[in-house]
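S.K.: below: sequence and its predicted model.
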Amino acid sequence: MPSGLAALLDDIAGITKLAAASLDDVSGAAGKAGVKAAGVVVDDTAVTPGYAMGFTPDRELPIVWKIAVGSFRNKLLFLLPGALILSAFAPWAVTPILMVGGAYLAFEATEKIIEAFAHHEIAGEEVEELAQSSAELEAEKVGGAIRTDLILSGEIMAIALADVADKPLAVQAAALALVGVLLTIAVYGVVGMIVKMDDIGLHLAKGGSRALRGLGRGLVKAMPVTMEALTVIGTAAMLWVGGGIIVHGLEHFNLTPVPHWVEAASHWAAQVPGVGAVTGWLATVTCSAVVGLIVGGAIVGVVHLIPRKKAAH
């Protein structure tokens, strides 16, 4: 009996060590993959606050929460199983799907730019938006945010998957789930703080020390500038992420002229003494954004201009 108990304890110790090693593998893989996906996380954080603009203060956090729940659903119910299935049975399909997502991001960003420079053409749309009830407008904004999040989350999961592709399936699944959960909490926690920045400022401005009151007034005054800057950053981020996905996809399929031009521009810009890493990165981002703008402009033309010509005829 004692020998049987000792054997059982040995088995339990072995299982515990195996579980600990697996946890180390999962946390290590998740950490490494999460760092590589950080660039897309910044884009997601910049894009999302704009969807909560224009609503009463009591609806801002509930809107952010709805988008966060949609993001969890995107990552854990759709993208995680889809990524594992594709990795196991159709790894060739990952790049084309990502390229389609990149083209969609480029299209959305290009539409925003066109709208910003053509106010008179979208006046009718603004009137239609005003005619909507707040509930309808909220549902539309949340739906748009979740669709955009699906593309950005897909890029995050794809980057993470590429980093854990050599791991066992269980480790891949656990690492991707951990990356998805932690990055979603981080992104929407920051987004919630951004959209409530003016309310926090008002609260600070009403009491406390002179320094806190000054900080509160500064937060309130900075809110419009911050939201405007985030709108610009978010649009630019959608362009360079979408364009970057397309460039990498072209390189993957050996359609090399455009990727070679981007690489050459980045290499040339990286030669600047002292700041080569920064200028090289800026060159890559700018070239990717130009590619995104070209692709997005072509899609906008197909989606909007051709139907208008048919209507005119």
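M.R.: Thanks, I have it. Remember, it's a predicted structure, so these values are computed and weren't measured experimentally.
S.K.: CA only for contacts and neighbour counts going forward, please
M.R.: OK.
S.K.: helices along the stretch 201-313 of the chain, start to end?
M.R.: Taking DSSP state H, counting those that start in this stretch as the test, the helices found in the stretch 201-313 of the chain are 210-252, 257-269, 276-300, 306-312.
S.K.: tell me where the protein has strands.
M.R.: Ranges of strands within the chain: none, based on DSSP state E.
S.K.: just put the helices of the stretch 201-313 of the chain in JSON lines and tack on mean neighbour count and distance to residue 48.
M.R.: Output for the helices of the stretch 201-313 of the chain, formatted as JSON lines (neighbours: other C-alpha atoms under 10 Å; distance: least, C-alpha to C-alpha, whole Å):
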{"stretch": "helix 210-252", "mean neighbour count": "20", "distance to residue 48": "8"}
{"stretch": "helix 257-269", "mean neighbour count": "17", "distance to residue 48": "28"}
{"stretch": "helix 276-300", "mean neighbour count": "20", "distance to residue 48": "19"}
{"stretch": "helix 306-312", "mean neighbour count": "9", "distance to residue 48": "30"}
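S.K.: another structure for you, compare them:
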Amino acid sequence: MPTGLVALLDDIAGITKLAAASLDDVSAAAGRAGTKAAGVVIDDTAVTPRYVTGFSPDRELPMIGKIALGSIRNKLLILLPVAIGLSAFAPWAITPLLMVGGAYLCFEGVEKIAHSLSGHHDEGDAGGAMENAAEVEAQKVSGAIRTDLILSAEIMAIALADVADSSLGTQATVLAVVAFLVTIGVYGVVGLIVKMDDIGLHLAKGRLGFMRAVGRGLVKGMPHVLQALSVIGIAAMIWVGGGIIVHGLEHFHLTPIPGWVHHASEAAAHAVPGAAGFAGWVVQAALSGVVGVVIGAAIVGVLKLVKRK
């Protein structure tokens, strides 16, 4: 075999090995980043079902599809370029922008609580006029995509922090991989949750008694599960938003609030050694939720005063 061809094949083999190693590095980095963002991903999964409850079953999956498409646009067309640009030219701006997004989540969660306590309900959620259905659906999808933008920003920021020392190309690739995997995972689970009652109906018509019992249980239980997820989703907005604010305050050393939250979390972990991680997380989430309620209530109050004037 000619020497030049042998050298060329050696070069190709070397490039292939290098590419494979790079892919392994990207996969490992994406896996680490996705694991660190798991908490926000779970919150995102809890938040989304509340936007599609109350609509006819044949509109649930199309709505989830629209929200998922909006989510991937958020991540790839808005957040990824912004994250790479900020990482390269203005890394100092990432935390303040996240805090603004966290404040918005706090505001949205508290506003929904206030709206619920006032006794008013959204038109079209459970039987509005048919001519308003398309408009209400569009509003719900738009609201879900706005909320997803904030949660996705937190996910992308966590992923970016884990690869901050890598090249811009690696950062962009890892963020893109995380964006696709998180979107598929979140909205795949959401789709399964909202269609679980239909799965129950199908099982209830089966031949096996056990499967029919499971199907009836799903049909009876899913309305309660969806209601619980709606409450959890609102709570998630507030504690994630509050957590972003607390983290930002800690970053800038502005107040003792982050210290109080960490000390309380550590005390809870030491008090329950058998479930230290869970106890610490519960206390941290609860205190972050308190911060979120205060921030959200303040914004709601200010906006009401402005509206009155």
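M.R.: Here it is on my side, so go on. If you're wondering where the values come from, they're calculated on a predicted model, not measured in any experiment.
S.K.: and the TM-score between them?
M.R.: Scored against TM-score structural alignment, normalised by the length of structure 2, the superposed chains reach a TM-score of 0.95; 306 aligned residues with a C-alpha RMSD of 1.6 Å.
S.K.: re the thing from before, could the helices of the stretch 201-313 of structure 1 go into JSON lines alongside distance to residue 37 of structure 1?
M.R.: Output for the helices of the stretch 201-313 of structure 1, formatted as JSON lines (distance: least, C-alpha to C-alpha, whole Å):
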{"stretch": "helix 210-252", "distance to residue 37 of structure 1": "11"}
{"stretch": "helix 257-269", "distance to residue 37 of structure 1": "21"}
{"stretch": "helix 276-300", "distance to residue 37 of structure 1": "16"}
{"stretch": "helix 306-312", "distance to residue 37 of structure 1": "37"}
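S.K.: so which of those helices gets nearest residue 92 of structure 1?
M.R.: Closest approach to residue 92 of structure 1 among the helices of the stretch 201-313 of structure 1 is made by helix 210-252 (10.3 Å; C-alpha to C-alpha).
S.K.: relative to residue 72 of structure 1, which of the helices of the stretch 201-313 of structure 1 is closest?
M.R.: helix 210-252 (20.3 Å).
S.K.: quick one, the closest one and helix 276-300 angle?
M.R.: Angle of helix 210-252 of structure 1 versus helix 276-300, following axes from the mean of the first three to the mean of the last three C-alpha atoms, to 10 degrees, is 70 degrees.
S.K.: structure 2: matching residues for helix 210-252 of structure 1?
M.R.: Under TM-score structural alignment, helix 210-252 of structure 1 corresponds to residues 209-251 of structure 2.
S.K.: circling back: which of the helices of the stretch 201-313 of structure 1 sits closest to residue 38 of structure 1?
M.R.: Closest among the helices of the stretch 201-313 of structure 1, using C-alpha to C-alpha: helix 210-252, at 12.0 Å.
S.K.: with structure 2 superposed, average distance for the closest one?
M.R.: Its matched residues in structure 2 lie on average 0.7 Å from helix 210-252 of structure 1 after superposition (mean C-alpha distance after the TM-score superposition for structure 1).
S.K.: by contact count, what packs against that helix?
M.R.: When contacts are defined as 3 or more C-alpha pairs under 8 Å, 6 or more residues apart in numbering; DSSP states H and E, helix 210-252 of structure 1 packs onto helix 38-47, helix 94-116, helix 197-205, helix 257-269, helix 276-300.
S.K.: and the ones you listed: which comes nearest residue 180 of structure 1?
M.R.: Comparing those under C-alpha to C-alpha, the one sitting nearest is helix 38-47, at 10.7 Å.
S.K.: how close does that closest one sit to structure 2?
M.R.: With mean C-alpha distance after the TM-score superposition for structure 1, helix 38-47 of structure 1 averages 0.5 Å from its match.
S.K.: and that helix, what's buried?
M.R.: Under the neighbour-count criterion of 16 or more other C-alpha atoms under 10 Å, helix 38-47 of structure 1 has 40, 41, 43, 44, 45, 46, 47 buried.
S.K.: packing partners of that helix?
M.R.: Packing partners of helix 38-47 of structure 1 (3+ C-alpha pairs under 8 Å, 6+ apart): helix 134-164, helix 169-195, helix 210-252.
S.K.: report the angle between the shortest one and helix 134-164.
M.R.: Helix 169-195 of structure 1 runs at 140 degrees relative to helix 134-164, counting by the same axes, to 10 degrees.
S.K.: ok, which of the helices and strands packed on helix 38-47 of structure 1 comes nearest residue 280 of structure 1?
M.R.: helix 210-252 (14.3 Å).
S.K.: contacts for stretch 270-287 of structure 1, please.
M.R.: 240, 244, 262, 263, 265, 266, 267, 268, 269 (C-alpha atoms under 8 Å, 6 or more residues apart in numbering).
S.K.: just checking the distance from that stretch to the centre of its chain.
M.R.: In terms of C-alpha atoms, centre = their mean, to the nearest Å, the centre of stretch 270-287 of structure 1 is found 23 Å from the chain centre.
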